[in-house]
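> The sequence and its predicted three-dimensional model are supplied below.
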Amino acid sequence: MLKYPVLPLKQHGFTLIELMVTVSILAVIAMIAAPSFTPLIERWRVRSAAEALQSTIYYARSEAIKRGGGITISAIDDDWANGWEVHGIDADGDDELLQTSGASTSLAISEESDATELALDRWGTITPVTDFLLTPANKDENAASATRVCISGSGLIRHLPGSEECNPSTPDPDPDP
């Protein structure tokens, strides 16, 4: 009988030890990189909330023009950090909830004039003229990610760094937020 020589089998893949070492190295690298992502995440959250507020104002303005006024944007539980609601008057003269936006718990949102409600008339004019300061929780207006949302009576909305004050003559550094 012919005997064939037995060739050793090649092993494919990783051993358990190699896999554990690789995962450990990746975990250490991720732990080193994680703190550097914090400012990026804070900026993203602030910008997202600022854009949500801007979107709500644009929506409320369009509803005010469409309905002939009677639209309000109000802070939930008298605190803008809890979010905001858009209310209108329906055909029967009753208050109608049109939109609700919840704010992130990781943000602080303050309104400059301490108003808890913004009113919009039939031309979409906003009263009071105000600005909002959005900051990551436990940070002040000087934080790099802080944003000030300036709202004019005509509805022009500008985004400024948190440390800057709203001034009608200040050009918008970010015309397309």
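Nice, I can see it.
> contacts and neighbour counts: CA atoms only from here.
Will do.
> So which residues of this protein form strands?
71-75, 84-89, 95-101, 107-111, 117-120, 126-127, 130-136, 147-151, 157-161 (DSSP state E).
> For those, give me a markdown table that also has mean neighbour count.
Shown next, in a markdown table, are the strands of the chain (neighbours: other CA atoms under 10 Å):
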| stretch | mean neighbour count |
| --- | --- |
| strand 71-75 | 23 |
| strand 84-89 | 20 |
| strand 95-101 | 15 |
| strand 107-111 | 20 |
| strand 117-120 | 22 |
| strand 126-127 | 22 |
| strand 130-136 | 24 |
| strand 147-151 | 24 |
| strand 157-161 | 21 |
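> of those, which approaches L40 most closely?
The minimum distance between L40 and the strands of the chain falls on strand 130-136, with 11.4 Å, by CA to CA.
> Check it against this one:
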Amino acid sequence: MKQRGVTLIQMLSALAVAILLTQLGMPAYARLSDDLHRAAAARDLAQALRSARSHAMLQSQPVLVQALDGDWGNGWRVMLEHNQQVLREQRLSRPLTITSNGGGQLKFSAQGVPLGANNNW
């Protein structure tokens, strides 16, 4: 008589190997996910800064880039300086730690020159 199927020991062994591989793979997947999230946030912030500078030069008016709630890790907002009209707002799906040496705001002059909090660079 031919045997069909698998035995209980074979099934439990396969299940144990699958659980072990899943447990070993989860930390690597979490690190990969975090790395991808950080890379996407950096790419989006760089694009927002390029866009703000271009808009300032094209419209010949100052443009502000501000951190949401004073923390760049929450997201940022691009707005016109004279009437506070929001051009773009980016909220991050998960908060990140983003360190800034320029405070919570960056301004681009009408000529596209980046200016700090005291209108200097």
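Perfect, thanks for sending it. Small disclaimer: the values here were computed from a predicted structure and weren't measured.
> TM between them?
Taking TM-score structural alignment, normalised by the length of structure 2 as the basis, the two superposed chains have a TM-score of 0.76; 117 aligned residues with a CA RMSD of 2.8 Å.
> Show me the one of the strands of structure 1 that comes nearest P8 of structure 1.
Here strand 130-136 is closest among those (CA to CA), at 61.8 Å.
> coming back round to it: can you list the strands of structure 1 in CSV and add distance to R47 of structure 1?
Converted to CSV, the strands of structure 1 look like this (distance: least, CA to CA, whole Å):
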stretch, distance to R47 of structure 1
strand 71-75, 19
strand 84-89, 16
strand 95-101, 15
strand 107-111, 11
strand 117-120, 21
strand 126-127, 22
strand 130-136, 9
strand 147-151, 8
strand 157-161, 9
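> Show me what D71 of structure 2 aligns to in structure 1.
For D71 of structure 2, the aligned position in structure 1 is D79, judged by TM-score structural alignment.
> And R43 of structure 2, by the same measure?
Match for R43 of structure 2 (TM-score structural alignment): E51.
> From T147 of structure 1, how far out is its match?
Remark: distance between E51 of structure 1 and T147 of structure 1 (CA to CA, to the nearest Å) = 11 Å.
> cool, and T125 of structure 1?
Distance from T125 of structure 1 to T147 of structure 1, by CA to CA: 23 Å.
> In contact with the residue nearest to the spatial centre of structure 2: list those residues for me.
Centroid-nearest residue in structure 2: A41, 1.9 Å away (criterion: CA atoms, centre = their mean). Counting by CA atoms under 8 Å, 6 or more residues apart in numbering, A41 of structure 2 makes contact with L92.
> For E89 of structure 2, which residues are in contact?
Contacts of E89 of structure 2 (CA under 8 Å, 6+ apart): G75, W76, R77, V78.
> separation between it and R77 of structure 2?
Distance, E89 of structure 2 to R77 of structure 2, by CA to CA: 4 Å.
> for the residue nearest to W84 of structure 1 when sequence neighbours are not counted, what are its contacts?
Using CA to CA, 6 or more residues apart in numbering and skipping the chain neighbours, the partner closest in space to W84 of structure 1 is A75 (4.4 Å). Contact analysis of A75 of structure 1 by CA under 8 Å, 6+ apart lists A81, N82, G83, W84, E85, T116, E117.
> What residue in structure 2 is paired with T116 of structure 1?
By TM-score structural alignment, T116 of structure 1 lines up with G104.
> separation between its match and N74 of structure 2?
Distance from G104 of structure 2 to N74 of structure 2, by CA to CA: 11 Å.
> now swap in F108 of structure 2 and tell me
Distance from F108 of structure 2 to N74 of structure 2, by CA to CA: 21 Å.
> And for A52 of structure 1, the neighbour number?
A52 of structure 1: 15 surrounding residues under other CA atoms under 10 Å.
> next one: L40 of structure 1
11.
> what does the one 10 residues further on give?
Each residue near A50 of structure 1 was counted by other CA under 10 Å, and the total is 21.
> List the contacts of it.
For A50 of structure 1, the contacting residues are L134, T147, V149, by CA under 8 Å, 6+ apart.
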